[in-house]
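Trainee: sharing a model prediction with you, sequence too.
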Amino acid sequence: MAEAIVTDVAKEILSKMANKVKTISDSLKKINEEANGFGLTKAKLVNANPEKIPNRETDETDSSVDHSEILTCLQTLQCFVVGQGTGFQIEELGRLNQLKGILGIRRLEHVKDKEASKTAKLVEKAKVYALGFCWSGGREGNHNNDEEVLEGLQPHRYLKSLTIVGFGGEKFPSWMLTSHDARDGFLLYSNLIDIQLIDCKKCEVLPTLGLLPCLRDLYISRMDNVRSIGTEFYGNYNDGGYDKILFPCLKSLQLSSMPNLVEWTDAMEPTSTGSVFPCLKDLTILECEQLKSAPCHFPSLEELVISQTKSTTFEKISSKLATLTSLVIGGISELASLPEQLFKNNSSLMSLKIWSCYDLVSLSPHGDVWGFYTSLRSLEISNCEKLSYLPDGMHTLRSLENFEVRSCPNLRSFPSIKGVALPLRTLAISCSDEVLPIDLQSCISLSSLGINECPNLISIPNLQDLHSLSSLTITSCKRLMGLPDGLDYLTRLKSLSIGGFCEELDAFPRLSSIQHASLETLKLYGWAKLNSLPDDIQRFTALTQLSIRKFDQMEALPEWLGNLSSVRNLDLRDCMNLMYLPTAGAMQHLTYLEIWDCPKLKERCVKGSGAEWLKIAHIPNIWIHGYHIKG
């Protein structure tokens, strides 16, 4: 369960961080899918004869077709794949005189040198506002020509978005490292608003980006050889200080998967007219395990995501923050408690999420901290093994709507908020107490309630007052002997996950107390003794999704499952002895079947030859042990 929680939280964080990498348009996102998840899409050709378009699936062309005329009239080419021997060559881009919008160039390892790449004439394509350069992953040997090739791919100065993926050179080209155009003194690429540098594993130094006046979003990932981010990153120093605003428009910055990054220094002390990161709203640092230091001047920072790095880095970054509204902390080593100034200086904090901080003992060493967080709406803590207590005073969190504590096995002291009416809408709790520390009857606004991994819990209070509840989860409570009272009053309940109770029980608790038929999603968790499903689930005629897990002694699913004619999705997991499915007729309405860790059933569902295959062959979408068998 703990691993699943960490995975879920990590996915959520990664998803959130991905959303921060804003691109010029939805199409630009397609540039980032090739090398280890960042690639280029197939070509989209506009104003060309479709019959003369090369075979883009094989990256080959019909040698009998004269496509030079096609190229001259193309206006949109989202992806150009450089051929090796056959296929389009880089010089053919030079004839795309009308090209505009987004252009991704893929398989640049097939370009010989600078002179060849210059024939693409990108510097002349003023209407191309977004460029993606991609070298294939997994290459071996010397990549010295990557530097020459990228040097020759200098874009037009009106470029707005630049993505570089898989570049194998040790340094970036001069057109990225030079602040001004030697021809006229103008600032190069002053229109750039989005930069992504990904998988440039041999580069040791980042380009100077602090002077770009319009840069809003910067994403740097998997640059393994970068050990320090310093003055070269900011630029324009005069006599020991800087006299300009550096990164004047930057709003989102992400550093991720940089295993050798040790230090990220502050810009030098500013002069009276200088400043740095004045507009930065979102900062994400992920998987920089060696990073020991970082800047502390982020005057406008609202969202901070920091994960898998050292506590000193987090403490330095947070030391002067005063504008945070959202904080996510994950996998910070040697972090025993959160810095005191973080609580005192950020009264506008609305969301706090902490996960997998294995050395965390308490949120604060000085007791009550909730008084500083009157705006807090969401608090989530998960997988913090040493966390022993939460501070008292949670009754002051009058704005709290979401409260989740999961997989904190040593949490012995839980703040009591009994008799306090909080505006909670989501509550998920894991604790070691015999009685829940929260007065559920007072949480009348709850729409989602989760009670998980409470090994000593012996009872759950009556739920009849929770009229707004639409989702209820009660799982892995090994001393529970039955269901709570009041379930028949939950007329809005749509989703129910239940089970994993006392293993002395020979049968699943009766669900007859749930009288209404509004339930749409049902997850049943069994235990070692159980050899059958509770037959009263037949009353849930509105069910569309049914999940059955950990019924270890059950060998066959009952034929009466066919009575649940509304069920479209069936999920079977961790049923070690399950071998037999109901008839095809009983499963005729299914559109999705997933089977995980049911070894005997897996063998009997082999496509085309398994004993159970004919029963499920009609189902449009089938997954078995992670493999997409059909659909």
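Mentor: Everything's here; your move. Numbers count the residues shown, from 1 in each chain.

Trainee: when you work out contacts or count neighbours from here on, use the C-alpha atoms and nothing else.
Mentor: Will do.

Trainee: kindly list the longest helix within this protein.
Mentor: As assigned by DSSP state H, the longest helix anywhere in the chain is helix 2-20.

Trainee: tell me the helix or strand right after it.
Mentor: Sequence-wise, the next helix or strand downstream of helix 2-20 (DSSP states H and E) is helix 68-73.

Trainee: residues touching that next one, excluding its own?
Mentor: 47, 48, 49, 52, 92, 93, 95, 96, 97, 98 (CA atoms under 8 Å, 6 or more residues apart in numbering).

Trainee: the longest helix of the chain packs against which elements?
Mentor: Under the contact definition 3 or more CA pairs under 8 Å, 6 or more residues apart in numbering; DSSP states H and E, helix 2-20 sits against no other helix or strand.

Trainee: below is an additional structure, to be compared with the one above:
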Amino acid sequence: MKEDDENMEFYLTKRVPHDLLLKLRFLRVLSLSHYCNIELPESIGDFKHLRYLDVSFTGIKRLPKSTCMLLNLQTLNLSGCKFLVKLPKNMRNLINLRHLHISGTSIGNMPIHMGRLQCLQTLTKFVVGKDIGFQIEELGKLSNLQGVIVISNLQNVINSTNALEAKLKDKEHLKELTLEWDAANGIISPSERDVLNNLQPHTSLTTLVIKNYNDTSFPNWVGDGSFSNITVVHLNSCRNCSSLPSLGQLPSLLDLFIFGFDEVVTVDADFYGSGSCTITPFQSLKILRFEAMSKWEEWSPYHGEGEDEGGAFPSLQELYLEECPKLRGSLPKDLPSLTDLRIYECEQLETSLPTAPSIRKLQLRNCNDALLKELPPALQYLTVIGFKNLESLPLPEGVMDHNQCVETLTIYDFPVLKSLPLGDLSSSSPTTLKRLCIRNCKEVEFPMYPCYSSLVGLIIEYSCNPLKSFPLDIFPKLRYLIIERCSNMESLLVSEGHHLTDLLLLKIKKCRNFVAFPSGGLSAPNLSELEVSNCSRLNSLPENMHTFLPSLQFLDIISCPQIESFPEGGLPSNLFSLRISDCKKLIRNRMEWGLQRLQSLKRLAFINYDPHCWNVESFPEEYLLPTSVIHLYITGFGNLRTLDNKGFQHLTSLQYFSMENCPKLKHMPEEGLPVTISKVKIIACPSLTKRLQRKKGKEWRNIAHTPFIEIIERNTSNKANQFSIDGEWRRTFLS
């Protein structure tokens, strides 16, 4: 939003200034989406020409009563206003309103007589009330509804004939429908099935969601084959239903999610629609999810006329079974298109996995270990989690050999696991395993064998307590290595003269006993990203970084209090981004860093969670920072009072400057920020904020030329997200 008298953009944090609104009386479109704590004044009603008002994803708590005077308003977008609990009661006056977006709000009641909005086409949410003027029949008067709607609080429909008056069956342009009862209500109404029956939508529907339906069975229209356009069905927390509706004859169904059917014991032939089958059951289904089925014991197979078991789910690609603790017996056998199978918290299931020649990804958590003994032949990604009593993985013989397809193995939460599968040690060829992730497996001894020489990615986190030294050179193809919270790990080792030519990313995090990189330096000519964080005993970075790490672009040094200086020769000349956080000794020697030589350095971040770590009153010192810096972030300077004019004068490339949590900061540089700057962000700097918000005095003049200024009074950000770099470099090998 640009002010007439100043060529700038200003983020508003409290309310839209009244004097600004006075200049905009003939405005037709007003969009304040994602502004922080915006409030609309009562004078908004003077915008007689306004047709489009968007305050979505703001902190707005109320709409002024005068909003109902905007008689030309056609679109009102309130999506994501989670603090908004009600609409003005005279909304019915907005007779030209076509689109009302209120999904993601906390609105608990609709204004009276919404049915009078005859032009309304979009109504994303309707909350059913008990009294006349608030009841569900108001929807029947809105004959032009289309798109998406959520109808909630259906427990307030006492008379099922009122549900018929909603006329959903006539609304052929309504595509996505959610029908929702109040989960906290807990009352089972004898008419609930009749209410749902009378809410039958038009057969043009594409998405159907039913939540907290309390009756014991579904009306026949749910799953009827005449709904030939339905692609998504989600049935959520229908806790009293003892059987599933017949959904197999929906010809276009792609995504089916069934959650929280506490009374279902058997999924049987009715689920497939076998009583009146005219097509292959679930012929188009690609994703099937069963979750939180506490009593489910048996999944009956499909038997077509004169056929053996099989034939259903010919297109199924993803199958998820989660929290089905009593499920036993067999799963569907013939799933020719299945590529992804996840089974979580199904302790009783001992059957062999489906016959699925296309399966590539298998995830098992807290299941019977019998499922590990016969794996799909073309499996590429295997994840096993939470097998509490296993000391070794009972994988099929040969699964790790070079003629198998497993490329990624992820192992989580094995408290007593001692060893990993080794494959055929007598073979001269390595396994196909390329990525290995081990998390929370403290007792595992990491195998230093040639069978793992094909690894390109390795994560070891809170695991491998016996591991003290990690020999990098026995993994010649390793590209990504992350070692985190390995309490006994002390050092990385590399044979003299060995070059780690494939290594691209290296992170050592929260390893409290890590003390040393390889003696003589780490020769990794293609390493682009290096992070050392929370390594309290580490006192130096790798030697000869400037020559041995010529491709390094991203360097993060976080909470390493014993590091005093950069290595002799300085940092690599191609460094693009440097973050230093809570490294008191290193910061103390900052004038010896020699950053001026790094003309590729574009991003600099000094982030402190210890407010006394960087104990300065003025920043930055003259010639501390290189002229090439484009993005500069400073956070947690507890005693900082002024930004140094001499330090900023030569930052001739600076475009983005962020200051956060500097409570004593009052003064901007005397001669202002560099003219190149395009955005300033100020968060939780109360002393400076007070001066700037007056929009006068030298502090404002020194910043007013900046095109974009964002001021946030409180720090609500997540520490993990305070500094981020976009682009291809921020990735992990498992993404």
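Mentor: Received, thanks. Since this is a predicted model, take the numbers as computed values, not measurements.

Trainee: now the TM-score, please.
Mentor: With the length set by TM-score structural alignment, normalised by the length of structure 1, the two chains reach a TM-score of 0.71; 540 aligned residues with a CA RMSD of 4.6 Å.

Trainee: quick one: buried residues of the longest helix of structure 1?
Mentor: Neighbour counts over helix 2-20 of structure 1 (16 or more other CA atoms under 10 Å) mark 5, 6, 9, 10, 13, 17, 20 as buried.

Trainee: next: stretch 325-340 of structure 1.
Mentor: For stretch 325-340 of structure 1, burial by neighbour count (16+ other CA under 10 Å) applies to 325-333, 335-340.

Trainee: please tell me how far residue 288 of structure 1 sits from residue 294 of structure 1.
Mentor: Distance, residue 288 of structure 1 to residue 294 of structure 1, using CA to CA, to the nearest Å: 11 Å.

Trainee: the two: which is more packed in?
Mentor: Each of residue 288 of structure 1 and residue 294 has its neighbours counted (other CA atoms under 10 Å); residue 288 has more, 22 against 19.

Trainee: aligned to that one, what sits in structure 2?
Mentor: In structure 2, residue 288 of structure 1 lines up with residue 324, judged by TM-score structural alignment.

Trainee: that match touches residue 365, doesn't it?
Mentor: No: counting by CA atoms under 8 Å, residue 324 of structure 2 sits too far from residue 365 to count as a contact (11.8 Å).

Trainee: so what sits against both of these two?
Mentor: Contact criterion CA under 8 Å, 6+ apart; residues shared by residue 324 of structure 2 and residue 365: 344, 345.

Trainee: check the gap between the nearest residue to residue 281 of structure 2 once chain neighbours are set aside and residue 493 of structure 2 for me.
Mentor: The spatially closest residue to residue 281 of structure 2, leaving aside those adjacent along the chain, is residue 248, at 4.4 Å (CA to CA, 6 or more residues apart in numbering). Distance, residue 248 of structure 2 to residue 493 of structure 2, using CA to CA: 59 Å.

Trainee: kindly report the same for residue 442 of structure 2.
Mentor: 21 Å.

Trainee: looking at those two, which is more packed in?
Mentor: When neighbours are counted by other CA under 10 Å, residue 442 of structure 2 and residue 493 differ, and residue 442 comes out ahead with 22 against 18.

Trainee: over to the equivalent of that one over in structure 1. Which of the three states is it?
Mentor: In structure 1, residue 442 of structure 2 lines up with residue 409, judged by TM-score structural alignment. Assigned state for residue 409 of structure 1: coil (three-state reduction, DSSP: H, G, I helix; E, B strand; the rest coil).

Trainee: got a list of what residue 409 of structure 1 touches?
Mentor: 385, 386, 387, 431, 432.

Trainee: save those as JSON lines, and put in neighbour count and distance to residue 141 of structure 1 too.
Mentor: Converted to JSON lines, the contacts of residue 409 of structure 1 look like this (neighbours: other CA atoms under 10 Å; distance: CA to CA, whole Å):
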{"residue": "385", "neighbour count": "18", "distance to residue 141 of structure 1": "44"}
{"residue": "386", "neighbour count": "17", "distance to residue 141 of structure 1": "46"}
{"residue": "387", "neighbour count": "24", "distance to residue 141 of structure 1": "48"}
{"residue": "431", "neighbour count": "25", "distance to residue 141 of structure 1": "54"}
{"residue": "432", "neighbour count": "18", "distance to residue 141 of structure 1": "56"}
